[in-house]
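>>> Using only what follows, build the 3D model:
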Amino acid sequence: MSESDVTRQGLRGTRPGHQAVTGEAAGRAPRHARRGGRRKGRRGGEQPPVEPARFSSYYGRPVLNKPVWEARDIAGYLFLGGLAGGSSLLAAGAHATGRPALARPAKAAALGAVSLSTAALVHDLGRPERFAHMLRVFKPTSPMSMGSWLLAGYGPLAGLAAVTGLTGRFRRTGAAATAGAAVLAPAVTTYTAVLLADTAVPSWHQAYRELPLAFAGSGAAAAGGLGMLAGPVAQAGPARRLAAFGAALELGAMEAMKRRMGLVAEPLERGRAGRLLRASKALTASGAALGATAGRRSRAAAAVAGTALLLGSAAGRFGVFHAGVASAEDPRYTVLPQRERLRRRTAHPSPDTP
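Predicted structure coming up:
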């Protein structure tokens, strides 16, 4: 074959569609267009020869298997665990400052919440003995193992504190149990955030820095709301302050988390998760504001504020759960952040890299 055999339509003597072609027939730009592209490139940079490739995964399938947990069980477990831990902290503060009408419902709420939380976890596991099997191993590097042991230790303390508070008997034992439950309460409130962040689900894993703070604030706001709802206005001062602190912590942590996460924060703002989290933000902010103002004087306002805070905390936990499921279903949230991390490592290699 000589150069004269090559034409704009391909190779002379070939059958179209059966042999490779060159030139215009292969999609090559005409000479005048190429010259124009080069002239434009001198002024505005080199023009890409083809359009940017669209992202897709193999056969459009997800890269990760989405979580198979039931939202009612696991999102409910997240919410109730936070409510239990926050209620134990509120109960200890009310007990220490001589507010029995606030301490009693807070202790009862802690027991009820941790009992329902454990029941939701066991229901999701499918068989009750599976929870007992998790206690056969003590593994500090496993959030699930540590969480199981944490519930096993916290539950009896919360139960003892509630029973002695309601009956008025064995007060010293009840005081010790109340203090012990309060010591474990921060871990009970936040360990579920560590559990979620320890998975490969993009919108959970990338939230590892701020999610424990958001869950801590959510649990505190829920407990403060329950205290305003169940306790008398005259003794609900600690509940109002706890609710205001928890709301500020939760809203601030969630906002900082979404800003830092970039692309992977999209599931937190879209679809069902986005609607739930927007409702959570509105309910939490309005509940804390109402409790700190009209809730100081009006029993009805305190009850409305407390209900809003409880609903806001629940909506936030369900929103985070659904955002994680949505991020696992879309392969973009798995692959594109990996490519970005690889690009950064290539552009700025570590000194230890050989």
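
>>> CA only for contacts and neighbour counts going forward, please
Will do.

>>> what residues are up against the residue nearest to Ala303 when sequence neighbours are not counted?
Spatial nearest neighbour of Ala303, chain neighbours left out: Leu229 (4.5 Å); criterion: C-alpha to C-alpha, 6 or more residues apart in numbering. Counting by C-alpha atoms under 8 Å, 6 or more residues apart in numbering, Leu229 makes contact with Ala302, Ala303, Val304, Ala305, Gly306, Thr307.

>>> Please narrow those residues to those residing in helices.
Ala302, Ala303, Val304, Ala305, Gly306, Thr307 (DSSP state H).

>>> can you count the residues close to the second one?
Each residue near Ala303 was counted by other C-alpha atoms under 10 Å, and the total is 23.

>>> One more, so I can put them side by side:
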Amino acid sequence: MSKRAVKIEAASRERLKKLLVDLMLIPGLSGHEGRVRRYLKRALEELGLETRSDRLGNLIATLPGAANAPSVMLFTHMDQLGFVVRKIEADGFIRVERLGGVPERALPSQEVLICVAEGRDRTGLIANKSHHATTPDEKYKVVPYMDLYIDAGFSSREEALAAGVDIGLPVVYRPHAIALSESRIAGTSVDDRAGCAVIVEAARLLVKSKQRPTVHFVFAVQEEFNLRGALTAAQILSPDIAIQLDLLLATDTPDMGYRGDVRLGGGPAMSLYSFHGRGTLNGTIPHPALVSLFDGTAKRLGANLQRSAHTGALTDSSYVQLVGQGVASIDLGFPMRYSHSSLEVCDLDDLEELTRLLVEGIASIGPGFSLDRDDYE
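Predicted coordinates for the structure are as follows:
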């Protein structure tokens, strides 16, 4: 490897790290993604890309490419899970409604941010009953979120209202990022600000590529709410191919080994099967052309592409794949530990390799790229 190549990779890594940390520190609950969208809009425009938004709030930028090649929608979601203010008690304590798959057992003692407006947000904490007053039965009980409350320092409902806190306001885990090592980052909303960072860096590299299909970069809204935010963008763009980026469950911790063989730091991952049956009844089985594409790309790069098959989680590709006559879809991603908690963990090495895989794979989609399933099955 040349010294120049090493310098380029080092620069890419630093950009990815900055993008990731910056994005993790911006609150953006589902349906309230404006601050994240404006940051990403600026980042894309710095690359010379024009952006637009649909009425739902999805951010879209299109990079033209070979006219006869299948068009690609490369997308991820920019929202995060959290809460919505449900009630303000007379004594100033705040009750919330859960938005998204928030784990109730991990909520007491968490710091939160009540998103009033930029410069006016209020920090609070989810109260945890004093240990000295906790009965033996209570010590082993998960308190339902409906019974929890937030202490934001207010002494009355009127004081909270005067500070701008009201019914319907978004509340998220207090944004922060922690470097666990040179490559591992912990903190809020790694899901899916890591995916956002990768797409921005991939866009930077694809802009410079002489061979590429038309690529639509989409940062979707409301994935944590109902998994359908990306649908409006797909309906507008009518892509031939949809490549979705999100976490893939790392299974290298003591409690997760039985779930699969995805290792943090082991490289990007490809989902071969996802399904969610608790009321959702959906999932994604990837198009064989894309499995073949990224398998082959990883081999050419000498990269390790991990494989995942799991139930209990899904992405908005489950719905995007059903647009029009059908969109050839695949879920790619990065291993992540502790999903939906206030401290998720990812590895920059995986994000770098995922970016390389995407750029090389997408750039190789030319006019002769077949999406006929009979060519693969």
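
>>> Work out the TM-score between the chains.
The TM-score (TM-score structural alignment, normalised by the length of the first structure) is 0.30; 186 aligned residues with a C-alpha RMSD of 6.8 Å.

>>> Next secondary structure after whichever strand or helix holds the residue nearest to Ala303 of the first structure?
Secondary structure assignment for Leu229 of the first structure, by DSSP states H and E: helix 211-230. Where DSSP H and E defines the elements, the next helix or strand beyond helix 211-230 of the first structure is helix 237-261.

>>> Make JSON lines from the contacts of Leu229 of the first structure and add distance to Tyr333 of the first structure to it.
Rendered in JSON lines, the data for the contacts of Leu229 of the first structure read as follows (distance: C-alpha to C-alpha, whole Å):
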{"residue": "Ala302", "distance to Tyr333 of the first structure": "42"}
{"residue": "Ala303", "distance to Tyr333 of the first structure": "41"}
{"residue": "Val304", "distance to Tyr333 of the first structure": "39"}
{"residue": "Ala305", "distance to Tyr333 of the first structure": "37"}
{"residue": "Gly306", "distance to Tyr333 of the first structure": "36"}
{"residue": "Thr307", "distance to Tyr333 of the first structure": "35"}
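
>>> Any of those buried? List them.
If you count burial by 16 or more other C-alpha atoms under 10 Å, the buried members of these come out as Ala302, Ala303, Val304, Ala305, Gly306, Thr307.

>>> just those now: which is nearest Ala187 of the first structure?
Distance to Ala187 of the first structure, by C-alpha to C-alpha, is smallest for Gly306 among those, at 23.5 Å.

>>> so the closest one makes contact with Gly227?
Yes: counting by C-alpha atoms under 8 Å, Gly227 is a contact partner of Gly306 of the first structure at 7.4 Å.

>>> re the thing from before, of all the buried ones among the contacts of Leu229 of the first structure, which comes closest to Ala221 of the first structure?
Gly306 (8.9 Å).

>>> From Val114 of the first structure, how far off is the nearest residue in space to that closest one that is not next to it in sequence?
Nearest non-adjacent residue to Gly306 of the first structure, counting by C-alpha to C-alpha, 6+ apart: Gly225, 3.6 Å away. As judged by C-alpha to C-alpha, to the nearest Å, Gly225 of the first structure and Val114 of the first structure stand 17 Å apart.

>>> can you pull the contacts of Met73 of the second structure?
Met73 of the second structure neighbours (C-alpha under 8 Å, 6+ apart): Val215, His216, Phe217, Val218, Ala234, Leu237, Pro239, Asp240, Ile241, Ala242, Ile243.

>>> quick one: which of those sit in helices?
Per DSSP H, the contacts of Met73 of the second structure map to helices at Ala234, Leu237.

>>> Quick one: buried ones out of the contacts of Met73 of the second structure?
Val215, His216, Phe217, Val218, Ala234, Pro239, Asp240, Ile241, Ala242, Ile243.

>>> would you turn those residues into TSV with distance to Glu353 of the second structure?
What follows is these, written out as TSV (distance: C-alpha to C-alpha, whole Å):
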residue	distance to Glu353 of the second structure
Val215	20
His216	21
Phe217	19
Val218	20
Ala234	26
Pro239	25
Asp240	25
Ile241	21
Ala242	19
Ile243	16
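
>>> of those residues, closest to Leu44 of the second structure?
Nearest to Leu44 of the second structure among these, with distances taken as C-alpha to C-alpha, is Phe217, at 9.4 Å.

>>> is it true that the closest one touches Leu74?
Yes: counting by C-alpha under 8 Å, Phe217 of the second structure does reach Leu74; the two are 5.1 Å apart.

>>> what residues are shared contacts of these two?
Ile199.

>>> Based on its surroundings, how many neighbours for Ser327 of the first structure?
For Ser327 of the first structure, using other C-alpha under 10 Å, the count is 24.

>>> Against which helices or strands is the helix or strand containing it packed?
If you go by DSSP H and E, Ser327 of the first structure is part of helix 299-329. Judged by 3 or more C-alpha pairs under 8 Å, 6 or more residues apart in numbering; DSSP states H and E, helix 299-329 of the first structure is in contact with helix 71-96, helix 202-205, helix 211-230, helix 271-292, helix 332-347.

>>> mind listing what's buried in it?
Result for helix 299-329 of the first structure [16+ other C-alpha under 10 Å]: buried residues 299, 301-329.

>>> can you check stretch 336-344 of the first structure too?
Buried positions in stretch 336-344 of the first structure, judged by neighbour count with 16+ other C-alpha under 10 Å: Pro337.

>>> same thing with stretch 37-47 of the second structure?
Using 16+ other C-alpha under 10 Å as the burial criterion, the residues of stretch 37-47 of the second structure that qualify are Arg37, Leu40, Lys41, Ala43, Leu44.

>>> now, which of the residues you listed sits nearest Ala230 of the second structure?
The closest of the buried residues of stretch 37-47 of the second structure to Ala230 of the second structure turns out to be Arg37 (C-alpha to C-alpha; 14.0 Å).

>>> Leaving out chain neighbours, which residue sits closest to that closest one?
Leaving aside its sequence neighbours, Arg37 of the second structure sits nearest to Leu59 (C-alpha to C-alpha, 6+ apart; 6.6 Å).
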